[in-house]
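Enquirer: Predicted model, plus sequence, below.
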Amino acid sequence: MLPQEIIRQKRDGKALPSDDIAAFIAGLTSGAVSEGQAAAFAMAVFFNGMRREEAVALTLAMRDSGEVLDWSDLPGPTTDKHSTGGIGDNVSLMLAPIVAACGAYVPMISGRGLGHTGGTLDKMDAISGYVSQPDTALFRKAVLSSGCAIIGQTAALAPADKRLYAIRDVTATVESIPLITASILSKKLAAGLQSLVLDVKVGNGAFMEKSRDAASLAKSLVEVANGAGLKTSALITAMNEPLASAAGNAVEVVNAVDFLTGRVRGPRLEKVTLALSAEMLLSAGIAASHADGFAKAREALDTGRAAERFARMVHDLGGPADFIERSAGHLPQAPVERAVRAGRAGFVTHIATRDIGLAVVGLGGGRTRPGDSVDLAVGFTHLLPLGAEVRPGEPLAMVHARDDAAADIAGKALAAAYEIGEVRPAAKDPVVRRISATETY
């Protein structure tokens, strides 16, 4: 069928047959489908949606547009996690080695930051010598040696997604749940996984600010992934404050090393990391229950086995052999470090989390377009959480900047993002909800 006929059917609200979807994506990959036609298709899907069967067909067609990895020679299950993005979300850096230390293999293909959220790949790029986009041979070698490898998407994996996302990004169709679902899952299916856990963020620092939108996305992802043959579940986790006490790239790597070695572990970050680890171990068949998975993850973390896996992964992918012991010496550091101080006494009652992410971008630590360069050294550390008590002049955070002028601007933005009140807000569980193919709670 002609591309314009497929577009017309979806424009008119009709369900597309799987063969038509496959033909359209094959044309997108080969260049037979123009950018204008792809934009029209994306807009038609944006307004009319897709049935579950259509979303599965779209996901599989995008998966099959390129290479599909095969890990059947590994002596254990392959599993992964994907986060929809937030501020201070460095969970992948701890989670991958925790799960690997428990006997699973985690070939984690991650993305770069865009907009107000940070990207895992940018964090790994901050490590001196680390090869974040290796060839397939080095990727496989690292996974077999370390049990995990955090890398970026190669050109061979789901190339149709890369082209369609670039078009969606400039045509105001990014927020379409079927298109988000296919984009995320096509890459994970191409990675050859046996199971997947999704971390769907909700709150003022997430792309999905409302609970119903986050639940809709999580359900779509879980249902389509399982429909495509990938065992998948999701946790909805809160993003109404930075997850870690750091936001940036190198500063979040330092935070991750502190977490793995036990020097500093923020309670919210620890809860989310262990909950996702437990979910992955259960999904991979290594844990018999969530409680068992949580205990196994805790033991891998507390004994130092997870830190050892992380150190091995960094070295296997070109980084320094002593990174855990001397991380500060192998990461870029901003020349200006300054406290951002509270103007009054009280408790932190609200944090405009997205604004903190935008302040990191303003420092140069993020990008607004895919090709932008990133200053890997800048960001914030020692971010106070909700409920923290402060006195006038005490630090809300430390800003790490390239120069004094940038530090001034970022410091003002961060101070404005914090609200101080007289009553400490009640603490809330950062794990909001679990969604699987058969149950929710």
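Expert: Arrived safely, thanks for sending. Numbers count the residues shown, from 1 in each chain.

Enquirer: Only C-alpha atoms from now on, for both contacts and neighbour counts.
Expert: Will do.

Enquirer: Surely residue 147 touches residue 97?
Expert: Yes: using CA atoms under 8 Å, residue 147 is in contact with residue 97, at 7.4 Å.

Enquirer: neighbour-wise, which of those two wins?
Expert: Between residue 147 and residue 97, counted using other CA atoms under 10 Å, residue 97 has the larger neighbour count: 32 against 28.

Enquirer: what's the closest non-adjacent residue to the residue nearest the centre of the chain?
Expert: Of all residues in the chain, the one closest to the mean position by CA atoms, centre = their mean is residue 83, 3.5 Å from it. Once flanking residues are discounted, residue 83 sits nearest to residue 199: 4.5 Å by CA to CA, 6 or more residues apart in numbering.

Enquirer: alright, now check it against this:
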Amino acid sequence: MLPQEFIRAKRDGKPLDPAEIAAFIGGFEGERVTEGQVAAFAMAVFFNGLARDETVALTLAMRDSGDVLDWSGIGRPIVDKHSTGGVGDNVSLMLAPIVAACGGAVPMISGRGLGHTGGTLDKMESIPGYSVTPDNALFRKVTDEIGCAIIGQTGRLAPADKRFYGIRDVTATVESIPLITASILSKKLAAGLQGLVLDVKSGSGAFMGTEAEARALAESLVAVANGAGLKTTALLTGMDEALASDAGNAVEVRNAVRFLTGEHRDPRLQAVTLTLAGEMLALVGLAESREEGLAKATTALSDGRAAEIFGRMVHALGGPSDFVEKMDAHLPKAELVRDIVADEGGVIAAVDTRALGLAVVALGGGRTRPQDPVDHAVGLTRIAGLGTELSKGDVICSVHARSDADFEKAEAFVRGAYRFGAAPTERPAVIARFEA
């Protein structure tokens, strides 16, 4: 297979043979396929797309570029979820232990934040001592004995995707549904899952801005995953406002622990978390239906089993043994906590959720480049949501910052994010079920 002829075929809109796709991706190793050729192929796909079978072949080839985890011998079904990201989306922290409490095994391989979206790994690294890079033996042991482990991607898991994405990122070819699909699913397939539930978001804080775009991505992901042999379903969820009332790293961990213990549960966050859990349990046969799965997940949350499992997972991966009971003694805190208040009364009619995420980045709690460090202590709490009626002087949100200057930068983003109206507005549904 000559890389240039392979690229020419896709440039001219001709179908690609699965064996040729595998050979092209195999050429990433040792750079037998050059960076320029990868970029040219990405651009050809950007304009001409890929058929479903071609996307399946690309996904499998990227999966097979590295290790594929083997969970044989573990007496639990292996299931996970993937979210397309947003602001205040700490669902993974509660979802993994809830599903584990119901008999599932959740080897959750997560990512870091980039741009305005938060990253699960950055949140978990707020916990002193917690290791997001355990060796495979410990990862397997924790998943087997406790039921869940939230860690980061190793260098040997779908390494072709890492190279491919890096080139797409600098060649304006990220926004291609087939390439997004292959990127997401190659890593999930390499994780050795038996079931996957996707949380595809739309709205002002989501990667896919409209529900139509989110539906198109969900359709592609579900079709390709099932075509590659992984049982997969999807939910469409809204990101027209922050999902939790807190956004940042340590502040979202604190929110998650309060959720698990029942101290405080944001209603929209609870709806998404429990619906995803019910979907996961039904998908791998731990419940007869979504409704039964939802009921089991709700019980595991309310009776404290999920909180106990979260605490055990944290300790098994190096964190404090009393983290759930004494999280405030362990989590980092910002020096300055100051409220942003409404200058006048009104009803919150719209929120630019992306701007809220950028406020966290301005505080140092996010990154614009993968190599940037993050400040785990900073963030936003008590974030007011759509439809909230505020009087002059009421709190829009609280800012956790390191300095007055950082507070002022975040305040500018927050004030620019909110639009007020005179009359109450209907809050949009947070879940729009997707049917493939």
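Expert: Nice, thanks for sending it over. The structure presented is a predicted model; accordingly, all values stated were derived computationally and were not measured.

Enquirer: Name all residues that make contact with the residue nearest to the centre of structure 1.
Expert: Residue 83 of structure 1 sits next to 198-201 when contact means CA atoms under 8 Å, 6 or more residues apart in numbering.

Enquirer: same thing but at 10 Å, please
Expert: 89-92, 110, 119-120, 184, 197-201, 234-237 (CA atoms under 10 Å, 6 or more residues apart in numbering).

Enquirer: go on, residue 158 of structure 2?
Expert: 59-68, 183, 185-191.

Enquirer: which of the contacts of residue 83 of structure 1 count as buried?
Expert: 89-92, 110, 119-120, 184, 197-201, 234-237 (16 or more other CA atoms under 10 Å).

Enquirer: Tell me, how many residues neighbour the equivalent of residue 122 of structure 1 over in structure 2?
Expert: Superposed on structure 2 with TM-score structural alignment, residue 122 of structure 1 falls opposite residue 122. Counted with other CA under 10 Å, residues neighbouring residue 122 of structure 2 total 24.

Enquirer: And stretch 102-118 of structure 2, what's buried?
Expert: Those would be 102-110, 112-114, 116-118, for stretch 102-118 of structure 2 by 16+ other CA under 10 Å.

Enquirer: actually stretch 372-391 of structure 1, not the one I typed
Expert: Here stretch 372-391 of structure 1 shows 374-387, 389-390 as buried, counting by 16+ other CA under 10 Å.

Enquirer: Stretch 139-146 of structure 1 vs structure 2, average offset?
Expert: Once the two models are superposed, stretch 139-146 of structure 1 sits on average 1.0 Å from its counterpart in structure 2 (mean CA distance after the TM-score superposition for structure 1).

Enquirer: Same question for that stretch: list its buried residues.
Expert: Result for stretch 139-146 of structure 1 [16+ other CA under 10 Å]: buried residues 139-140, 142-144, 146.

Enquirer: Relative to the whole chain's centre, how far out is that stretch?
Expert: Between the centre of stretch 139-146 of structure 1 and the centre of its chain there are 21 Å (CA atoms, centre = their mean, to the nearest Å).

Enquirer: quick one: common contacting residues for residue 147 and residue 97 of structure 1?
Expert: 104-106, 309-310, 312-313.

Enquirer: Among the residues you listed, which lie within strands?
Expert: residue 106 (DSSP state E).

Enquirer: Nearest to residue 400 of structure 1 among the shared contacts of residue 147 and residue 97 of structure 1?
Expert: residue 310 (25.3 Å; CA to CA).

Enquirer: Structure 1: which residue goes with residue 70 of structure 2?
Expert: Match for residue 70 of structure 2 (TM-score structural alignment): residue 70.

Enquirer: That match reaches residue 77, doesn't it?
Expert: No: taking CA atoms under 10 Å as the definition, residue 70 of structure 1 is not a contact partner of residue 77, at 11.9 Å.

Enquirer: shared neighbours, those two?
Expert: residue 193.

Enquirer: okay, the two: which has more neighbours?
Expert: The neighbour count for residue 70 of structure 1 versus residue 77, taken as other CA under 10 Å, is higher for residue 77 (20 against 12).

Enquirer: contacting residues for the more buried one?
Expert: 71, 100, 103-106, 193-195, 281, 283-286.

Enquirer: Please repeat the previous calculation with a cut-off of 6 Å.
Expert: Contact analysis of residue 77 of structure 1 by CA atoms under 6 Å, 6 or more residues apart in numbering lists residue 104.

Enquirer: mind listing the strands for the stretch 51-200 of structure 2?
Expert: 79-83, 106-110, 148-152, 195-202 (DSSP state E, counting those that start in this stretch).

Enquirer: what's the mean gap between the first one and the aligned bit of structure 1?
Expert: Comparison of strand 79-83 of structure 2 with structure 1 after fitting gives an average deviation of 0.2 Å (mean CA distance after the TM-score superposition for structure 1).

Enquirer: Leaving out the residues flanking it, which one is nearest to residue 23 of structure 1?
Expert: residue 1 (7.9 Å).

Enquirer: Please list the outside residues in contact with the helix or strand harbouring residue 213 of structure 1.
Expert: According to DSSP states H and E, residue 213 of structure 1 maps onto helix 211-227. Helix 211-227 of structure 1 is contacted from outside by 56, 181, 202, 208, 232-233, using CA under 6 Å, 6+ apart.

Enquirer: Give the buried residues for that helix.
Expert: 214-215, 217-227.

Enquirer: between these, which is nearest residue 169 of structure 1?
Expert: Checking those one by one against residue 169 of structure 1 (CA to CA), the nearest turns out to be residue 217, at 18.2 Å.
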